[in-house]
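Undergrad: sharing a model that was predicted from the sequence below.
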Amino acid sequence: MCGRSSLHDAPVNILDRLQLPPVLPGFEPRYNIAPSQLQWTLSLDEGGSAAARTMQWGLVPSWAKDASGGSRMINARAESLSSRAAYSEALKDRRCLILADGYYEWTPAGRTKVPMFFHLAGHEAFAFAGLWDRWEGGVQPLDTCTIITTRASTMASAYHHRMPAMLTTDSMQKWMDPTSDEATFLALLAPYEGADLQTYEVSRLVNSPLNDSAECIAPATSVTKLGASPPDQLELGVPGLF
């Protein structure tokens, strides 16, 4: 699963590859993005061009009676995308990239859990495969997104049995391409086995979504390992299904 992520530098490598302006208007570094907060995304606009914008993390389907269910839909299992009503329509024509340069996973350590920060070598930006939808049942339209998860890679499986579906720059365009057939884009949702995926333990500051500083991604020390208890499912916005 993926219950927290980071994007502390503008993802210039991705924007350049997709031939987009190398800036995100209003971008601010984020070190501890939590459910219901805004994620930077790339999706196709009405003209078929990739466009950057923020969306609320936690999918609210267009047909939902209200927006309260979004907190339970921050992740979508790759294996059930085609069979679940909340995802099947978005899978056809509302695939998106959710920009990141790291994510957190809590792994058991004795009687507690410790936060691990996963990132690529050099903290290079990457993208999660995502889906988005627009809910118009409120005063203003609400664009929301969900991160797709898949089985864990060989390395990541030492910490959790699931991981977010990470896309390389080569596969990002294929994921968003409206002409791609289902077999092609579903094949992109494999575990990321790149040797550049790294992880290390971080401070328990990240357990609270109120903390959002560079200290969240700093390697843990004997002092910073002490702190708050790991976030429960309610705080993560996850019902334990992913």
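TA: Sure, I can see it. On a predicted model such as this, the values are computed, not experimentally measured, just so you know. Numbering: from 1, shown residues only.
Undergrad: make it CA atoms for all contacts and neighbour counts henceforth
TA: Fine.
Undergrad: list the buried residues of stretch 6-15.
TA: Using 16 or more other Cα atoms under 10 Å as the test for burial, stretch 6-15 gives Ser6, Leu7, His8, Asp9, Ala10, Pro11, Val12, Ile14, Leu15.
Undergrad: can you tell me which of the residues you listed lies closest to Ser203?
TA: Nearest to Ser203 out of the buried residues of stretch 6-15 is Ser6 (Cα to Cα; 14.4 Å).
Undergrad: right, and that closest one touches Ile98 too?
TA: No: using Cα atoms under 8 Å, Ser6 is not in contact with Ile98; the gap is 10.8 Å.
Undergrad: use this one as the comparison:
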Amino acid sequence: MCGRYNEHLPKMHGWSNVLTDWPEEVEGRFNAYPTSTVTAFAGENFNTLRGHAMRWQLVPSWAPEFSVKFPTHNARLETVEERPTFKNAWVRAQRCLIPMAGFYERQQSGAKQWHYIHDAHTGCLVVAGLYERWHGQNEVRHSCTMITKPSTSVIAQLHHRSPVLLTKKAAQSWLNSDLNDPIGFLSSVDDVPVTAYPISSRVGNAKNNDAKLIHEEPKIKTLFD
């Protein structure tokens, strides 16, 4: 799963010519959390991609107000096409890309230590997502969710779920509305290589939002020692 992530992209090797149209109204957070406003990119292909300000907690189009009473910031790949909350976005292929510098995960066993997971080479991770449009009386608002699946490699040592991370090639396929068997596709996409290191527990408090959150705590013993 993913409940916290870092929006500040120091570099975007391989993505800089794709993720170009960023919404000015999104400030960007070192500690993005469910319900915060984040940037998600939507479009039929890379040539039409555009960044939108979206609430990171998907609100279905049929909701009476722009809010939900249960967690919808993550959507399990195994059940996404069945859940009423996500079904409309899934059927309509309302797919998006959610970029991040890295995300935070707390290991499930032992000391419950927080870790920062990222790709040290590219500086950019891109997650497969879905988005929705909610129509109010005089407004249209957007929201999104990250799709998750069973984790592997480094992430599996920390948590049994992981956001579906995409390579540039996989992202292009994900945006194609004619994609056959999208569940099978996301289940089998190649792993994106990531590394993880221990960080301060300050990230657990959404009020903390500064660059120190991603500083490594080398004296802390973790599963990787």
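TA: The structure has been received and is ready for your questions. In this text, all values refer to a predicted model and were calculated from it rather than measured experimentally.
Undergrad: quick one: map Ala152 of the first structure onto the second structure.
TA: Residue correspondence, TM-score structural alignment: Ala152 of the first structure in this structure matches Ser151 in the second structure.
Undergrad: mind checking the SS state of the nearest residue to Phe41 of the second structure once chain neighbours are set aside?
TA: Leaving out its chain neighbours, the residue that sits closest to Phe41 of the second structure by Cα to Cα, 6 or more residues apart in numbering is Gly51, at 4.3 Å. Look at Gly51 of the second structure: counting by DSSP: H, G, I helix; E, B strand; the rest coil, its state is strand.
Undergrad: going by distance to Leu188 of the first structure, which of the buried residues of stretch 6-15 of the first structure wins?
TA: Ile14 (17.0 Å).
Undergrad: could you list every residue that touches that closest one?
TA: Ala125, Phe126, Thr169 (Cα atoms under 8 Å, 6 or more residues apart in numbering).
Undergrad: how about 7 Å then?
TA: Going by Cα atoms under 7 Å, 6 or more residues apart in numbering, Ile14 of the first structure touches Thr169.
Undergrad: how close does it get to Leu24 of the first structure?
TA: 12 Å (Cα to Cα, to the nearest Å).
Undergrad: now do Gln140 of the first structure
TA: In terms of Cα to Cα, Gln140 of the first structure sits 23 Å off from Leu24 of the first structure.
Undergrad: and what of Tyr103 of the first structure?
TA: Distance from Tyr103 of the first structure to Leu24 of the first structure, by Cα to Cα: 20 Å.
Undergrad: state the distance from Val80 of the second structure to Leu165 of the second structure.
TA: 17 Å.
Undergrad: comparing those two, which residue is more hemmed in?
TA: Ranked by neighbour count (other Cα atoms under 10 Å), Val80 of the second structure and Leu165 place Leu165 first, with 27 against 19.
Undergrad: quick one: the more buried one and Val127 touch, right?
TA: Yes: in this structure, Leu165 of the second structure is within contact of Val127 by Cα atoms under 7 Å, at 4.7 Å.
Undergrad: so what sits against both of the two?
TA: Between them, Leu165 of the second structure and Val127 share no contacting residue, judged by Cα under 7 Å, 6+ apart.
Undergrad: can you pull out the strands in the second structure?
TA: Along the second structure, counting by DSSP state E, strands occupy 5-6, 37-42, 50-56, 74-76, 95-100, 102-106, 114-118, 125-135, 140-150, 161-163, 195-198.
Undergrad: of all the ones you listed, which one is nearest Gln172 of the second structure?
TA: Using Cα to Cα, these put strand 95-100 closest to Gln172 of the second structure, at 9.8 Å.
Undergrad: list the buried residues in stretch 171-190 of the second structure.
TA: Taking 16+ other Cα under 10 Å as the criterion, stretch 171-190 of the second structure shows Ala171, Ser173, Trp174, Leu175, Asn176, Pro182, Leu186 as buried.
Undergrad: please produce a markdown table containing these, extended by distance to Lys112 of the second structure.
TA: As requested, these are arranged in a markdown table below (distance: Cα to Cα, whole Å):
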| residue | distance to Lys112 of the second structure |
| --- | --- |
| Ala171 | 32 |
| Ser173 | 36 |
| Trp174 | 34 |
| Leu175 | 36 |
| Asn176 | 39 |
| Pro182 | 34 |
| Leu186 | 29 |
